[in-house]
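A.B. asks: below is the sequence, then the predicted model.
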Amino acid sequence: MDIHVIFIIFSVVLNTVSSGKHDKYAGYTVHGVHLRDVQDQRVLYELQHKLNLDMWRYGVPGDRPSLVMLSPKQADVVLNELDRYGIKHYLDVADVFWNLAEFDQNLISYRRSRSERLVPFEDYPTHAEVNAYLERVAAQYPEIVTLVTAGKSWESRDIKYLKISTTNFTDSSKPIYFMMAMLHAREWVTTPVTLYSIHRLVENLRNEDRDLLEGTDWIILPMANPDGYEYSISDDRMWRRTRSNRPEISTTCVGVDGNRNFDALYQPSNNPCSLTFPGPHAFSEIETRIVRDILHKYVDRIQVHLDIHSHGNYVLFPWGDGTLTPNAAQLFHVGSVMGAAMDSMKLPSAGFYRVGNSALIL
């Protein structure tokens, strides 16, 4: 077959897969920005908030570049401003539309290549598949697993989590490890981490990990923002917010940034279309209220609360305003152990994990 025909067929496949779904990102680009110091960070930060830029990664001066997605209109302004300050930048993704289309095609090929049905933590499962997995695990291991339906999302999807305990949460001396993911809808890679953790604790417990199950009680919430996640699958791959709809606030923009909807350092905003809009008030979203209620219920025993995000190799701890918590030294120590463990298993092409206060690092 002529190579040109092969290329045309491949193009048709990509167009079919992505028809309409990624159209809004045609002509969008992603640029890496080399940060020299805190001043460069401030320049990029001000551009982000002035132009509502979509940051794919917050960089670290002298260590790793920032990644920012730009519309054609934004690109002219941002790149000129970076040049004005002598901040070096480079083109990382030439066309986001084609990047997303290629991702779709690769995912389809991967799924077809598997000889048997993928288990949820080997794939990007739907919300229904995640809940089905939680239900199956709870049914098969009732002596250590309890399924909890915490409530319904804005669009009435069940938000479920597992409690995993050899003592059914009755031993108050045992610490609780609360793990959650998918607060930002587009961060697909986070939910499989929680599902694999469930698998290793319950279905494939190894002798060297037995103390993790016997000495600790676990709460694992794999999908904190199911509405946004399903929307990122069906309509907009880059969607990160919730899907709450409040016409009295905006008739064109829906949802809020769940990360900024908590009452810690809550900062009100009059821009409901911002990617980081925190909502009309703290805990305006049922999704963040569910997280809050879990924390309140077990606050005396929760020793670790791990909120998994992407993208970027970081282990971050509070507070978000750059001040340090009283146990910051302990958090840094634990984070460093975590980072070193992940560094030992990471792909050679991946960066080493950076550990530190979230505001000071980012």
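C.D. replies: Right, received. Where do you want to start? Residues are numbered from 1 along each chain as shown.
A.B. asks: drop to CA atoms for contacts and neighbour counts, all remaining ones
C.D. replies: Noted.
A.B. asks: which parts of the stretch 1-150 of the chain are helices?
C.D. replies: Ranges of helices in the stretch 1-150 of the chain, per DSSP state H, counting those that start in this stretch, are 3-18, 38-51, 72-84, 96-113, 127-140.
A.B. asks: meant to ask about the stretch 201-350 of the chain
C.D. replies: So, for the stretch 201-350 of the chain - with DSSP H, counting those that start in this stretch - the helices run 210-214, 226-234, 286-297, 328-343.
A.B. asks: just the residues contacting the last one, thanks.
C.D. replies: It stands for helix 328-343. Tyr314, Val315, Leu316, Phe317, Phe352, Tyr353, Arg354, Val355, Gly356 (Cα atoms under 8 Å, 6 or more residues apart in numbering).
A.B. asks: which positions in it come out as buried?
C.D. replies: Using 16 or more other Cα atoms under 10 Å as the test for burial, helix 328-343 gives Ala328, Leu331, Phe332, Gly335, Ser336, Gly339, Ala340, Asp343.
A.B. asks: ok, now stretch 281-297?
C.D. replies: Counting neighbours by 16+ other Cα under 10 Å, stretch 281-297 gives Ala282, Phe283, Ser284, Glu285, Ile286, Glu287, Thr288, Arg289, Ile290, Val291 as buried.
A.B. asks: gap between the two ends of stretch 18-27?
C.D. replies: 15 Å (Cα to Cα, to the nearest Å).
A.B. asks: just give the nearest non-adjacent residue to Val78, would you?
C.D. replies: Leu47 (7.1 Å; Cα to Cα, 6 or more residues apart in numbering).
A.B. asks: swap in Ser173?
C.D. replies: Using Cα to Cα, 6+ apart, the nearest residue to Ser173 is Arg301, at 7.8 Å.
A.B. asks: repeat for His127
C.D. replies: Pro226 (6.2 Å).
A.B. asks: tell me how many other residues surround that neighbour.
C.D. replies: 28 (other Cα atoms under 10 Å).
A.B. asks: quick one: contacts for Gly255?
C.D. replies: By Cα under 8 Å, 6+ apart, the contact list for Gly255 reads Arg241, Thr242, Arg243, Ser244, Asn245, Gly279.
A.B. asks: so the third one is in contact with Val256, correct?
C.D. replies: Yes. A contact is recorded between Arg243 and Val256 when judged using Cα atoms under 8 Å, the distance being 7.4 Å.
A.B. asks: this is the comparison structure:
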Amino acid sequence: MVNNCSVHGVVISNYEELNILQELELELNLDVWQRGLPGVRDAVVMVTPENRREFFSELESHSIQYYVQLEDVVQALENHEADVINYKIRRRNGAMPFNDYPRYAEVDAYMERIAREHSNIVTIVTAGNSFEGRPIKYLRISTTNFRDTSKPIYFMDAALHAREWVTTPVTLYSIHRLVEDLSSEERDLLEDVDWIILPIANPDGYEYSHTNERLWRRTRSYRPELNATCYGVDANRNFDVNFNTVGVSPDPCANTYPGPHAFSEPETQIIRDILLEHSGRIQIYMNIHSYGNYVLYGYGNASLPDNALELHYVGAAMGAAIDAKKLPQALYYSVGNSNMVLYQSSGSAQDYGQLFVPFSYTLELPGYAYWFQVPPDYIDQINTETWAGIVETARLSKLFYRASL
């Protein structure tokens, strides 16, 4: 798939050019790695031999500047694979799943061990199976077994987009900090908040991105009656809110194909059911993605929830807490409505969560200059800085929840 592909930066000067890029994405089936922010961040687009000539021609016809960022995607992926292998060799017998790029089985084993060794506060839940039959599991962490309704729930998930490997370690590190390495200064996070943590929301795609195609984004469902050659849908366009309206492609082979109907995927059904089961108590839903340094909230069609001011306040507090610990070369987090800051979308987990949860976010982790192929040496940094943001939002969730009781 990535043979003879290249990656290009596209200078986005205004929102008209941003809209042109999104139109080209759908028309040419482009893989847009970063949409860009007018006057702030350039877009990043992977170009194939099939769409290269037309893409460049369209950009030039609108006087939109572009430049090469990566000549050879295959070589970059090979370098990334070598980095991961060397990292594992260096840290052999010393790496935990939360400071590594773990496979599905490693994540499963870690969760099972945590639940077994800390059964007084941790329960493992098998919520259902993926399309290919992999159990999708999450942890419930609570000192009161979720019985104390005066405590808010913090729900986070990761790897809904398969290729975004760096998201899963953040969830595992959060488990580690809450259960295995709880500091006295953070004891309130365990005692006053209940947690639902789902480290791999799309296990089929996640495994496929490890074994077959590193840049695979979608689920792995197969519907030959719709298309005999293309698999999966964009799970983050498969939720039942403004479904199949903006920012999606009708092409079953496209990265932004939303699926034949809302909740066609067992993976999105599981997230839906968690949100519905705990509606009223979940105060924060954090749908973790990579990359771009964003804290985003609904709605993807540019309309705003009634509590947009509070959403922005909590999101800005998260971004500031992370930025206080960021690396010098990292971008500062941008905070805002996902349509206005990033791009239009429909059927997203963030938007669906907002129907039931006061504070529903898409968190886009740093990519530095490595896009989806973040070298594993950065994992510890991303974990610790993101945890600072999670701590901040968890404490704010307590305040807002108590005020609502």
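C.D. replies: Happy to help now that I have it. Computed from a predicted model, the values in this text were never measured in an experiment.
A.B. asks: how much space between the equivalent of Val30 of structure 1 over in structure 2 and Ser360 of structure 2?
C.D. replies: Correspondence of Val30 of structure 1 to structure 2, assessed by TM-score structural alignment: Val7. Distance, Val7 of structure 2 to Ser360 of structure 2, using Cα to Cα: 32 Å.
A.B. asks: which of those two has more neighbours?
C.D. replies: Set Val7 of structure 2 next to Ser360 and count neighbours by other Cα under 10 Å: Ser360 wins out with 27 against 20.
A.B. asks: wait, what's in contact with the aligned partner of Met111 of structure 2 in structure 1?
C.D. replies: Aligned by TM-score structural alignment, Met111 of structure 2 pairs with Leu134 of structure 1. By Cα under 8 Å, 6+ apart, the contact set of Leu134 of structure 1 is Leu147, Lys160, Tyr161, Leu162.
A.B. asks: what is the equivalent residue in structure 2 for Arg114 of structure 1?
C.D. replies: Per TM-score structural alignment, Arg114 of structure 1 is aligned with Arg91.
A.B. asks: just Ile308 of structure 1 next, same as before
C.D. replies: Using TM-score structural alignment, Ile308 of structure 1 pairs with Ile288 in structure 2.
A.B. asks: quick check: closest non-adjacent residue to the spatially most central residue of structure 2.
C.D. replies: By Cα atoms, centre = their mean, the mean C-alpha position of structure 2 lies nearest to His289, the distance being 1.8 Å. Spatially, and ignoring its direct neighbours in sequence, His289 of structure 2 is nearest to Glu364 (4.7 Å; Cα to Cα, 6+ apart).
A.B. asks: got it, and Leu82 of structure 1?
C.D. replies: Nearest to Leu82 of structure 1 is Lys88, by Cα to Cα, 6+ apart, at 7.1 Å.
A.B. asks: give me every residue that touches the one you found.
C.D. replies: Val33, His34, Leu35, Leu82 are the contacts of Lys88 of structure 1 under Cα under 8 Å, 6+ apart.
A.B. asks: let's see it at 10 Å
C.D. replies: Gly32, Val33, His34, Leu35, Arg36, Pro65, Leu79, Leu82 (Cα atoms under 10 Å, 6 or more residues apart in numbering).
A.B. asks: now swap in Arg210 of structure 1 and tell me
C.D. replies: Leu201, Thr216.
A.B. asks: again with Val38 of structure 1
C.D. replies: Here Val38 of structure 1 is in contact with Leu44, Val60, Pro61, Leu360 (Cα under 10 Å, 6+ apart).
A.B. asks: TSV please, covering those residues and showing neighbour count.
C.D. replies: Shown next, in TSV, are these (neighbours: other Cα atoms under 10 Å):
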residue	neighbour count
Leu44	23
Val60	19
Pro61	19
Leu360	17
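A.B. asks: now, which of those residues sits nearest Val119 of structure 1?
C.D. replies: Distances from Val119 of structure 1 to the contacts of Val38 of structure 1, taken as Cα to Cα, are shortest for Val60 (35.8 Å).
A.B. asks: residues in contact with that closest one?
C.D. replies: His34, Leu35, Arg36, Asp37, Val38, Gln41, Ser66, Arg354, Leu360, Ile361, Leu362.
A.B. asks: list the members of those that persist in structure 2.
C.D. replies: Retained contacts for the contacts of Val60 of structure 1 in structure 2, judged by both residues aligned by TM-score structural alignment, their matches' Cα atoms under 10 Å, are His34, Leu35, Arg36, Asp37, Val38, Gln41, Ser66, Arg354, Leu360, Ile361, Leu362.
A.B. asks: could you verify my assumption that the last one touches Arg57?
C.D. replies: Pointing back at Leu362 of structure 1 there. Yes. If you go by Cα atoms under 10 Å, Leu362 of structure 1 and Arg57 touch, sitting 9.0 Å apart.
A.B. asks: okay, and the common contacts of the two?
C.D. replies: Ser66.
A.B. asks: aligned counterpart of Leu82 of structure 1 in structure 2, please.
C.D. replies: In structure 2, Leu82 of structure 1 lands on Leu59 (TM-score structural alignment).
A.B. asks: these two touch, right, its match and Glu23?
C.D. replies: No. In this structure Leu59 of structure 2 lies outside contact range of Glu23 using Cα under 10 Å: 11.5 Å.
A.B. asks: which one of the two has more residues nearby?
C.D. replies: Leu59 (17 against 14).
A.B. asks: counterpart of Lys325 of structure 2 in structure 1?
C.D. replies: Match for Lys325 of structure 2 (TM-score structural alignment): Met345.
A.B. asks: so how far is Thr194 of structure 1 from its match?
C.D. replies: Noted for Met345 of structure 1: a distance of 17 Å to Thr194 of structure 1, by Cα to Cα.
A.B. asks: picking up where we left off before, in strands only, show me the contacts of helix 328-343 of structure 1.
C.D. replies: Counting by DSSP state E, the part of those found in strands is Tyr314, Val315, Leu316, Phe317, Arg354, Val355, Gly356.
A.B. asks: nearest to Val96 of structure 1 among the residues you listed?
C.D. replies: Checking these one by one against Val96 of structure 1 (Cα to Cα), the nearest turns out to be Tyr314, at 24.3 Å.
A.B. asks: circling back: what about the closest residue to the match of Val30 of structure 1 other than its chain neighbours, how many neighbours?
C.D. replies: Spatially, and ignoring its direct neighbours in sequence, Val7 of structure 2 is nearest to Met46 (4.3 Å; Cα to Cα, 6+ apart). The number of residues packed near Met46 of structure 2 is 20, by other Cα under 10 Å.
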